[in-house]
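1. show me how the following folds:
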Amino acid sequence: MTHLFSRRAALQSVSAGFGYLAFAGLSSMANAKTPTANENPLSPKPPHFPAKAKRVIFLCMTGAPSHVDTFDYKPQLNADHGKNGRYGGKLLGSQWDFKQRGDSGLWISDLFPSVAQHADDLCLIRSMHCDQPVHPAAQTQMHTGTAQFVRPSIGAWTLYGLGTENDSMPGFISLSAPAGQSNSYGSAFLPAIYGGTPINAGVRGGGGGMARRFGGGGSAVPDIENSRYTSTQQRKQLDLIQSLNHNKLRRDEYQPGVEGIIESYELAFRMQDTLPELMDVSGESDATLKMYGADGGATERFGRQCLLARRFVESGVRFVEINHGGWDHHTNLSNDLPNRCNEIDKPIAGLLKDLKQRDMLKDTLVIWGGEFGRTPAAQNGDGRDHNNKGYTTWMAGGGVKAGFSYGETDEHGYAAVQDKCHIHDWHATILHLLGLNHEQLTYRYAGRDFRLTDVHGNVASDIIA
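-> Sure thing, here's the model as predicted:
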């Protein structure tokens, strides 16, 4: 009798059959309805108490702007120009005039002529101070409350506390985040879904391509669309992957990483339709583009980012951060500082005007500031060194007092001396304006309850309208 198969061939065929059965099982799983969570972790959540602000736009000036040349008027510094400073070095008076602006009479430098027109909307905090005199650590503390450990960013805490109002968009977006600073928008030990989504948003890539491409052909959101598959095909592919992820969850009771992947995949699928449409500003009027300075020149990049920020928060995004670098002026202050201010002045004024005319400024908290300030003494002849002892940030809208100045530095602008506002106080105040008690907004991790302000922080109640 002739055997059609050898013993080895028969065993090979049988073992392959197990693979076919497994594949058939996976295919049936893909066609089955994907399990869903009982609750979307990004769903809107009630605040601890009635909120003044519903959303935040944080204009982050990386490198630390000089407060004594912009928003902290120090006539005595000019009077003592060239004299020995209290802490070493020769005092350097400001080269730019300050004037009282608006009905409120806030002192603002000529470096910000457009923002100065909105003086009556601003709340200047001129008594900021933090613990870190170096950029990376101060940036980390400004965003997370600490420089020693990896902690959730303020945007992640906000999203964790309040959720978002658009389930097809990230609740927290970071525009043009500096390379290597993922802690500034990260979620750390919070579930991954609360982390920020970095978007590389810059100038036009040509034509109407704002929706997907920016700055020299770089993708704003890599692979936001897959042209090789239809939406239906992608949904089937995702259902298969999600079914495997859900099976993993059923086998292992606690898998936060897997939960984060499931939620992120679903959000990314929904974003394919929503995000490109929001990032396409071709439907905005020429007047709007001009108002933001987004129609060309030095203001175009930041102007388009400010316009995108308005479009994002209008669609329900909870927290948007716009990063603008180049403020580290150890030298060449005379030329570089006016250039940096010029790049952002008109766009910020346009943002404030646009939010106000849309009746959104009243519940949108706009924040401007860097990681610390600069010294009143000169460095390298035409520069200023780091100064974490006293500096200025400002807020507008979102329930803060308008046309108001809070706190003071000393006569030369070196250190905060009145109504001092530490970075923990700043964080506590921002959360308070959002209706969140910074002492109650906690997350249990490694056996203890963590919060943005650690065991510190007092709300600067005097700035709240």
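
2. contacts, neighbours, all on C-alpha from now
-> Noted.

3. what segments of the stretch 351-465 of the chain are strands?
-> 364-369, 373-378, 384-387, 391-396, 404-406, 408-409, 416-418, 421-422, 443-445, 448-450 (DSSP state E, counting those that start in this stretch).

4. hey, which of those strands is tucked in deepest?
-> Scoring these by mean neighbour count under mean count of other Cα atoms under 10 Å gives strand 373-378 as the most buried, with a mean of 28.

5. here is the second sequence; please produce its structure so I can put it next to the first one:
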Amino acid sequence: MNPIREHDLMMTRRQLFGRSALGVGTAAMAGLVGNDLQAATDGTSDHSGLHHAAKAKHVIYLFMSGGPSHLDLWDYKPKMKDMFNKQLPDHIRDGQRITGMTSNQKNGLPVCPSKYKFTKHDNSADGVYVSELLPHTATVADELCVVHSTFTEAINHDPAITYIQTGSQIPGRPSLGAWLSYGLGSMNDNLPHYVVMHARTKFPEQSLFNRLWGTGFMPSDHQGMLMRSEGDPVLYLSNPPGVSSADRRQQLDALASLNQQQHQRFADPEILSRIKQHEMAYRMQTSVPELMDLSQESAETMQLYGDDAKTPGTFAACCLNARRLVERGVRNIQIFHRGWDAHGRLPAEHESQCKDIDQGCAALIKDLKRRGLLDDTLVVWGGEFGRTAYCQGGLTRDNYGRDHHPRCFTTWMAGGGVKPGITYGQTDDYGYNIADADGNPLAPQPDKATWTPGTMHIHDLNATILHLLGINHKRLTYRYQGRDFRLTDVHGHVVHDLVV
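-> As a prediction, the model looks like this:
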């Protein structure tokens, strides 16, 4: 018997495809590195092989899960006050799909003006209007690039969040953070490329699935690391009782040797990802406790973020940790804050939510700026869609709810190469449709394939984020099942009007 021949005959179909996939993947990466984007190999170096000069090195994404009301926070619509409780005109809706929660309301679709006062900030021609719900954020209005014309096709939470985070409403694609990790690598050997935090909230209605910071079909070492506010910041970070650091090192060395043998047999790239993750976990046993120790922060800094920052897991504490992560070279940080799905008691719920996030948002921008970090750190704020101009349920001037509204909503960005103190895009007098320069509603759905100036589809938002980080969204691809995938799928346009 020929043992080599027997080994070849016993190769399973999975092993065959695993080895083939490794060869194709390696060739694809070699082409990518050689001609386009150069991902780091040592985990520490900044990158000179970007598609173009980067404006930003880091991104902090403040994601308001549930859909904050642009009409009560950012998009000032004074003419709606004269339309209180009148039916939304048919030509404004123009047959747009709405959810089953309001499609059969007995009171129809009554117009619901915001109860909150708005103030215009900064000295620019257009100005930035900010609601009285966000007094701290208003103090940094001159740093914000406020986009009123963001839009999406998804009308329900899970597909909408999956869409804006991964570029597809269908689960299974890599997240924005995974794409950045894959394309840019890390600037710190001892911390993950991508860190995720969940801020505490009083209204945690929607669940957040780990696919929102996952890798889909990419190697798993590009997934976001979820940092917890209770117990170990990362699960299993501490050694069990009786296990020393030297013991752990020997265990990992033995495990790496076994995994290397498995990789030689099966050629599964995921085995290499597993080795990388084990090594990162070992290094984080030192780096993460130091990161989470806020005792070295000055009294001035703690006062800037407010008393909430002293409590682990609050939004303010997460923002402070985000700044510390940027200082340590982490490229992508994402903070999720749930509870913005205000179908019924919007004023009470949004007042609580804004109290949670307002000072943290302002402090983060001020803190980054005073440390010279804002210029190369892009801060993004927004949710998966906005809220309707009409009321859901009962309506009074002081109490109302709003349904999901994907046709237009507000996001803002700051630092990282975006123009400060401006607004981009506009909506009609009802905050219902994206409007042209004369205030006339555009088509019911702007054409995302050709791009309409003044609009920002969520693919455009992601393309612009990648552009600011030095990446051409059309050239950062990953081959899977015979197709080159990218974050923006076959869509997306960089909105150069926002870039300095």
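
6. any idea what the TM-score is?
-> The TM-score (TM-score structural alignment, normalised by the length of the first structure) is 0.85; 412 aligned residues with a Cα RMSD of 1.8 Å.

7. tell me which of the strands of the stretch 351-465 of the first structure sits nearest to residue 246 of the first structure.
-> Distance to residue 246 of the first structure, taken as Cα to Cα, is lowest for strand 443-445 among the strands of the stretch 351-465 of the first structure, at 23.6 Å.

8. mean per-residue distance, the closest one to the second structure?
-> The superposed strand 443-445 of the first structure is, by mean Cα distance after the TM-score superposition for the first structure, a mean 0.7 Å from where its aligned residues fall in the second structure.

9. in the second structure, what residues pair with that strand?
-> Mapping strand 443-445 of the first structure onto the second structure (TM-score structural alignment) gives residues 478-480.

10. stretch 182-198 of the first structure now?
-> So stretch 182-198 of the first structure sits over residues 210-226 in the second structure, by TM-score structural alignment.

11. for the matching stretch, buried residues please.
-> By neighbour count with 16 or more other Cα atoms under 10 Å, stretch 210-226 of the second structure contains the buried residues 211-216, 218-226.

12. what do you get for stretch 52-59 of the second structure?
-> Buried residues in stretch 52-59 of the second structure (16+ other Cα under 10 Å): 54, 55, 56, 57, 58, 59.

13. measure the spatially most central residue of the second structure to residue 482 of the second structure for me?
-> Among the residues of the second structure, the one closest to the centroid is residue 61, at 4.5 Å (Cα atoms, centre = their mean). To residue 482 of the second structure, residue 61 of the second structure is 32 Å away according to Cα to Cα, to the nearest Å.

14. sorry, back to before: pull the residues that contact the match of strand 443-445 of the first structure.
-> 25, 28, 217, 218, 484, 485, 486 (Cα atoms under 8 Å, 6 or more residues apart in numbering).

15. quick check: closest non-adjacent residue to the last one.
-> With Cα to Cα, 6 or more residues apart in numbering as the measure, residue 477 is the residue that lies nearest to residue 486 of the second structure, at 4.7 Å, once sequence neighbours are left out.

16. out of the strands of the stretch 351-465 of the first structure, which comes closest to residue 141 of the first structure?
-> Nearest of those (Cα to Cα): strand 421-422, 10.8 Å.

17. so who does whatever residue of the second structure lines up with residue 460 of the first structure touch?
-> Aligned counterpart of residue 460 of the first structure in the second structure: residue 495 (TM-score structural alignment). Contact analysis of residue 495 of the second structure by Cα under 8 Å, 6+ apart lists 456, 460, 461, 464.

18. out of those residues, who has the most neighbours?
-> Neighbour counts for the contacts of residue 495 of the second structure (other Cα atoms under 10 Å) peak at residue 456, which has 31 neighbours.

19. hmm, residue 149 and it touching each other?
-> Yes: the criterion here is Cα atoms under 8 Å, and residue 456 of the second structure meets it with residue 149 at 5.7 Å.

20. the residue mapped onto residue 277 of the first structure from the second structure - how many residues pack around it?
-> Taking TM-score structural alignment, the alignment pairs residue 277 of the first structure with residue 290 from the second structure. When neighbours are counted by other Cα under 10 Å, residue 290 of the second structure registers 12.

21. and for the one 5 residues further on?
-> Burial of residue 295 of the second structure, expressed as a neighbour count using other Cα under 10 Å, amounts to 10.

22. ok, residue 320 of the first structure next?
-> 27.

23. and if you look at residue 348 of the second structure?
-> 13.

24. still on that earlier bit, could you confirm the match of residue 277 of the first structure falls within a strand?
-> No: assigned with DSSP: H, G, I helix; E, B strand; the rest coil, residue 290 of the second structure falls outside any strand and is helix.

25. quick one, helices of the second structure?
-> Counting by DSSP state H, the second structure has helices at residues 3-9, 13-35, 70-73, 90-93, 135-138, 157-166, 176-184, 245-266, 269-292, 299-305, 315-327, 346-370, 458-468.

26. specify, as a residue range, where the fifth one falls in the first structure.
-> Yep, that's helix 135-138 of the second structure we're talking about. Going by TM-score structural alignment: helix 135-138 of the second structure matches residues 113-116.

27. so what does residue 466 of the second structure match up with in the first structure?
-> Using TM-score structural alignment, residue 466 of the second structure lines up with residue 431 in the first structure.

28. got it, and residue 235 of the second structure?
-> That one, residue 235 of the second structure, aligns with residue 222 by TM-score structural alignment.

29. distance of that match relative to residue 275 of the first structure?
-> Taking Cα to Cα, one finds residue 222 of the first structure at 12 Å from residue 275 of the first structure.

30. which one's more surrounded, these two?
-> Legend: neighbour count by other Cα under 10 Å for residue 222 of the first structure and residue 275, higher for residue 275 (19 against 11).

31. quick one: contacts for residue 178 of the second structure?
-> Residue 178 of the second structure neighbours (Cα under 8 Å, 6+ apart): 194, 213, 214, 215, 222, 223, 224.

32. now those in CSV, with distance to residue 156 of the second structure?
-> Putting the contacts of residue 178 of the second structure into CSV (distance: Cα to Cα, whole Å) gives the following:
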residue, distance to residue 156 of the second structure
194, 27
213, 19
214, 20
215, 23
222, 27
223, 25
224, 24
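
33. over in the first structure, see which of the residues you listed survive.
-> Cross-checking those against the first structure gives 194, 213, 214, 215, 222, 223, 224 as conserved contacts, using both residues aligned by TM-score structural alignment, their matches' Cα atoms under 8 Å.
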